[in-house]
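A.B. asks: Would you be able to build a 3D model of this:
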Amino acid sequence: MSHEEEKAYPGFSGRLQFISVVLALCMLILILRLWTLQIVKWDEYRSQSNSNRLRPQRLESPRGMIYGRNGLDERVILADNRAARDLMFVLADCNVEGVVPELVCQRLEQLLHIDGKALLSEIEASEKANQPHKQILIKRDIPVGVSARVEEYAYALPGVFTVIRPVRRYVYGKTGGQVVGYLGEINQKQLDARKDRYVMGDLIGQSGVERKFEARLHGKDGEMLVTQYARGVPQLRTDPYGNVYVEMDSLGHNLFLEDEIVPAEPGGEIQITLDIGLQAKAEELLKGEAGAIVVLNADTGEVLTLASSPGYDPSVFVSPQGGRERQELLTGKPNRMINRAFQEVYPPGSTYKILLAAAALEEGVIDRDTAFTCYGGFRLSNVSHEWNCWKRGGHGKVSVVDALAFSCDVFFYNVGRELEVDRIKAWSLKFSLGERTGLDLPGEQPGLIPSPAWKRAVYKNLVPDDPSEWNWYPGETINLSIGQGSCAATPLQIAVLMSSVVNGGYRVEPNIEDGSTGEKTRVMSEETVALIREGMRKCVEKGPPAPTGTGHAAYIEGMEIIGKTGSAQVVSLEAVEEYAREEDIPKELRDHAWFMTGVLDREPRIAMCILVEHGLHGSSVAAPLAKEMIEYFYASRERPAESELAQRAADGYGGAR
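C.D. replies: Predicted coordinates:
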């Protein structure tokens, strides 16, 4: 401005300077404010912005793998995981003009044939509870084709998106299902004990390996942040850690912040000793019957087979379509949820004679030369009742070897009378009869070896007004001597008893986890083992020239097999005396059929127990199954894994629904 202009506009220069200063100050304040917003308080405001714009998305951790064996110690997958698509809805994301939740529900009902009214009620409930960001399940485990159709109509379904989660897959379905176990929704009691790693609605191991090793198999969930007002259905996505969780649609919606991912940590794996090929063979042999087959490595206690029939497919419990079948499993008869190999007890019958023989030989009550005469019956002094031998004509003069070979009841009546109940009980416990074997699976039953103390405690409650019923009578010891009366054992316990004969006199602790070492305790001398083996070898021999033993149906040329048959009464003889022929006896009244066996001259040496409920005779029903099991087991160790099993895993696995 010129000097003349300054005279014409007095004070203008000062005002200009003032305005310039004010503008400069404003700019400075603005810069300071921007610096504060973008530098000093960036993290705070970014967090606030994200809380409005983003929501946390849970990344479910996949469970750890369960491995088993097949034949030549080949490692096979028994349980792994597959990707399942769940269709979800978030009210806050339903923000397209002209599209209301009612309309979305109607479209979903037409598209997916779901109950649109029920879904709308759930949406309205979340709105009333002021939970607009609550994730509402529309449909679980939708097929890929359905997911594609939903994506096709994504523009008309705001708020609808898919979440991919890992779902358990049981590779062999029903085969080994009761051993592997199943998953079920966590209950409040379980949740209270595990709040740091679970939320309501999570699945948790409810039985078998899944339950026993839950802490190892369950992983740690992760989290990622997802844009809230996303529209459309997300596509398959792999996160930076290689885990497939899926969270982006074809239009770029539902973006998650890759630097905001807390990856899910998969659960740890478990290797078990179950031989899936042998397990499949056992279940095949039991088909149509209720019963169990147990096979152990007699030297290590490794559980090779824990077959139980009838069984179930654990895939039913992770399938959204399995509701009716689940209900039938949980309430139907016969009970398919228990593993009869170790969760059910039965009178052991004549298999218990092995225990009597071992106890009597170790106590010096009998020796090789001790003999009793069997005329077909037995009496106690001052007792009018007569206990019959199964062979009504009698066995004549019998030693311990022949008594085991031909299952003479009278011989063991005499042995039981000499031993008396307290010593029988004490020796039973040494062999894990009457107590749990130590199997590393939940739900094992201890069985029962009755005693005077047990009877008094029980009958004082049952018949408190009749003290005479509390007493133990000598006749009860006679019944116990052949595994009858109140005596009860699991097939696993009988297999453990068998293993002590096969391995040279040691009680082993059965184990399902590969590499775990159970206790091994000597319970018999080598001399006792030799005599019992001689009798059990003779039991399986086929005549002539030697007399045929009761277990000859298990005989295999060229193999050293030992065994013992058993038939256990389930009702009194009076209850079936009206039937002229055994075939006429109703199934539920027939004896249980037992056979315990072992192989001495092959590696590994195995011990086996077979029980067929109401099978009538161990000799004709259970022993032939043992022969097939033995032949299959040793043949499978000389050839590759069964192609049939491999095909089943590839095509017909239980997880495909």
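A.B. asks: going forward, measure contacts between C-alpha atoms and count neighbours the same way
C.D. replies: Fine.
A.B. asks: With adjacent residues omitted, what lies nearest to Pro56?
C.D. replies: In space, Pro56 comes closest to Leu225 once its chain neighbours are excluded; the distance is 4.5 Å by C-alpha to C-alpha, 6 or more residues apart in numbering.
A.B. asks: After the strand ranked longest in the chain, which helix or strand is next?
C.D. replies: Looking across the chain with DSSP state E, the single longest strand is strand 74-90. Following strand 74-90 in sequence order, the next helix or strand is helix 101-112 (DSSP states H and E).
A.B. asks: Can you spell out which helices and strands pack onto that following helix?
C.D. replies: Using 3 or more C-alpha pairs under 8 Å, 6 or more residues apart in numbering; DSSP states H and E, the elements in contact with helix 101-112 are helix 116-128.
A.B. asks: Let me know the angle separating the helix it packs on from strand 74-90.
C.D. replies: Angle of helix 116-128 versus strand 74-90, following axes from the mean of the first three to the mean of the last three C-alpha atoms, to 10 degrees, is 70 degrees.
A.B. asks: Check which helices and strands the longest strand of the chain sits against.
C.D. replies: Under the contact criterion of 3+ C-alpha pairs under 8 Å, 6+ apart, strand 74-90 touches strand 66-70, strand 135-142, strand 160-170.
A.B. asks: run this one through as well so I can compare:
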Amino acid sequence: MSSAPIETHAARNPRLLAFYGLVALLVLVLIAGVGYQQLFQSWKNSEEERIQSQRRIIVPGPRGNIYDREGRVLVGNRARFSVVLNLADLRPELRTEYRRVVENYRKFPKEERPTGDQLARIARQAVAQRYLDQINGILARREQVKPRDLDRHFNQTLLLPYTLLDDLSPEEYARLVERLPVNSPLQVYASSVRHYPYGSAAAHVLGYVGIDNDPEAEDFGSDDLLTFKMKGAFGRDGLEKRFDALLQGQAGGAIYRVDPAGYKINPPLEKKAPKQGQNLTTSIDIDLQQAAEETIGDRTGAAVAIDVRTGEVLVMASKPDYDLNKFVPRLSSAYAEEIKTKGAWFNQAMNGLYPPGSTFKILTTIAALERAAIVPDRPITFCDGTVQIGGRTFYCDNGRGHHGHVTLADAIAYSCDVYYYEAGRLTTPDGIAEEARKFHFGQKTGIELPAETGSSLVPDPAWKKSRKNEAWFGGDTANYSIGQGFLLVSPLQMACFTASVARNELYTIPTLIHRDNAPTQRAPSIGLSAHERDAIVTGMIGTTTYGTASIITKGPYKVPGIDIAGKTGTAQKDVYEDGKFKGKINIAWFICFAPAEHPEIAIAVALEGDTIGETYGGGLNAAPVANAIIRKYVEKKTAVSTKPDFKVK
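C.D. replies: As a prediction, the model looks like this:
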């Protein structure tokens, strides 16, 4: 019996092998793709998920404090209390209210029904108003939710609490803390804002802050996260601006996970506490500052007092001024307009430029002595009240001065113009200008304030030819020698000059920063002999004892036990209105240092008259301001020691 034939296949069918190879290749590609996704793309997917599900909140740090030289707070921070509503806690209530609103609007014709987005806004407003009504009931208010603000907050800053009421009083804060439930979506939120304990005192020195909508937090989370920022502050003027980097606090905040609707999920993934900025100690003595400002009152002008030894500015008063507390939390347009109308934005002390009047005679004296144009004990002319120069009549104190033959000390004390007309002629305008520049007139002082524009003008014949294309005349020299004409200086520069004369040195660099054991400033000597310097100081003491400022050493103005070396001045300033010349007002000047024998404090005061053509003298008007500063200075030193030592430390 024969067996049936068996069908067989070749062991290596080429087509089958090709099929197996294709399958193997596809499997390898699949494995490679999965491996690539797992090994190389997982980090990318994870990063995208992180960015989509995490949010960063930045909270600015409080700014540092600003102190006066004795450690009293001039600028600090106070708590600003607000009532906020945590919308994340209201999701169930918002959904319930939305359904109720939808149900109510079903009664309306379809074409009159609001859209879904409008219905959601109505529901949000109703819920927010219910909570605000709870606050109204506690505080006896009738506040209403602002729909636009609520919508903007919901769409742009949902992670942040929504502010229902801002800037609560301490009494309102206490009532809310007592009556609001601990687990309520309503919370009292405390933020930090600037506070100025002395109101308008030293306003132009301290400056003010503006709202910073973009505070930065270094080394906190990734910048690619969607970030919400609480508002901070930045310096806009004065020391607040100049030292903004120092005063600025270090921002902190938190990083949260959020749900698909954008609500945060507690607790935070990461949290960083904000830190307060560094403090700044100024050279200002607030007691002296207030004494100066109170004495100036409502007048326009400035007073600057400087520590002769260190150059530290003890007083920088500028009037009119403004209440710094009205800049918190923000400056209203009405108050900004009020400041503008009365000219209070302008820092008269630093940037006010005026002819210095007869206070400049001290500079003319130094220039004349340096060039041997005058000798202290020898009269150089005869004063009968007038003198003819270049066909013009120049008067001594408006024709009332008849000083006869005067020596240098009496020429200073009585402020004899005729003496200085001759001294200026003998010195020459170039000689006066050269000496003025040695004392750093004609340049900025470099004080630590922004926008110092008050670079004084020191004219000379070359300047007049260049600027006006005119020759320099004898009358120009006469005006120059008594601090009139083209010459312009600031009160700060005159205070620096006075401090320099007090130290018998050529210049003083002012500073608003106080340092313990600050070194004595050193500058080149003026170069006068002891006899020449004594003649100047004797004349300045004569000014305050029997001369043009004797008012401050008599009666109620007298400060016992101290000699004041001073010099008065009266200058004129052109007044324009709508571009038209209206007339001239007088500027009352007074400079001084005290004690005269061992100077510690130097002062310059300049006050504008308020009536065109009105006589406004330095002795009667400006000197009492300096006297108030010295009186307070002596009073404070006497309080420390029953036997005050007025010698330079």
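A.B. asks: Please state their TM-score.
C.D. replies: Scored against TM-score structural alignment, normalised by the length of structure 2, the superposed chains reach a TM-score of 0.73; 533 aligned residues with a C-alpha RMSD of 3.9 Å.
A.B. asks: got the helices and strands packed on strand 74-90 of structure 1 as TSV, with distance to Gly434 of structure 1 and mean neighbour count columns?
C.D. replies: Shown next, in TSV, are those (distance: least, C-alpha to C-alpha, whole Å; neighbours: other C-alpha atoms under 10 Å):
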stretch	distance to Gly434 of structure 1	mean neighbour count
strand 66-70	30	22
strand 135-142	46	18
strand 160-170	34	25
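A.B. asks: Identify the residue of structure 1 aligned to Arg80 of structure 2.
C.D. replies: Under the alignment (TM-score structural alignment), Arg80 of structure 2 maps onto Ala84 of structure 1.
A.B. asks: could you measure the nearest residue in space to His617 of structure 1 that is not next to it in sequence against Glu109 of structure 1, distance?
C.D. replies: In this structure, His617 of structure 1 finds its nearest non-sequential neighbour in Ala593, 4.8 Å apart by C-alpha to C-alpha, 6+ apart. Distance of Ala593 of structure 1 to Glu109 of structure 1, computed by C-alpha to C-alpha, to the nearest Å: 56 Å.
A.B. asks: Pick out whichever of the two has more residues nearby.
C.D. replies: The neighbour count for Ala593 of structure 1 versus Glu109, taken as other C-alpha atoms under 10 Å, is higher for Ala593 (28 against 15).
A.B. asks: mind checking the SS state of the aligned partner of Gly416 of structure 1 in structure 2?
C.D. replies: Aligned by TM-score structural alignment, Gly416 of structure 1 pairs with Gly424 of structure 2. Classification of Gly424 of structure 2 using DSSP: H, G, I helix; E, B strand; the rest coil returns helix.
A.B. asks: just checking, Gly424 of structure 2 touches Ile362?
C.D. replies: No: using C-alpha atoms under 8 Å, Gly424 of structure 2 is not in contact with Ile362, being 11.7 Å away.
A.B. asks: higher neighbour count, those two?
C.D. replies: For Gly424 of structure 2 versus Ile362, the count of surrounding residues by other C-alpha under 10 Å is larger for Gly424: 29 against 23.
A.B. asks: How about the contacts made by the more buried one?
C.D. replies: Applying C-alpha atoms under 8 Å, 6 or more residues apart in numbering to Gly424 of structure 2 gives the contacts Thr364, Ala368, Ile432, Thr477, Ala478, Tyr480, Ser481.
A.B. asks: give me that answer again for 6 Å
C.D. replies: Ser481 (C-alpha atoms under 6 Å, 6 or more residues apart in numbering).
A.B. asks: what does Ile526 of structure 2 give?
C.D. replies: Asn504, Glu505, Leu506.
A.B. asks: Alignment lookup: it to structure 1.
C.D. replies: In structure 1, the residue matched to Ile526 of structure 2 (TM-score structural alignment) is Met524.
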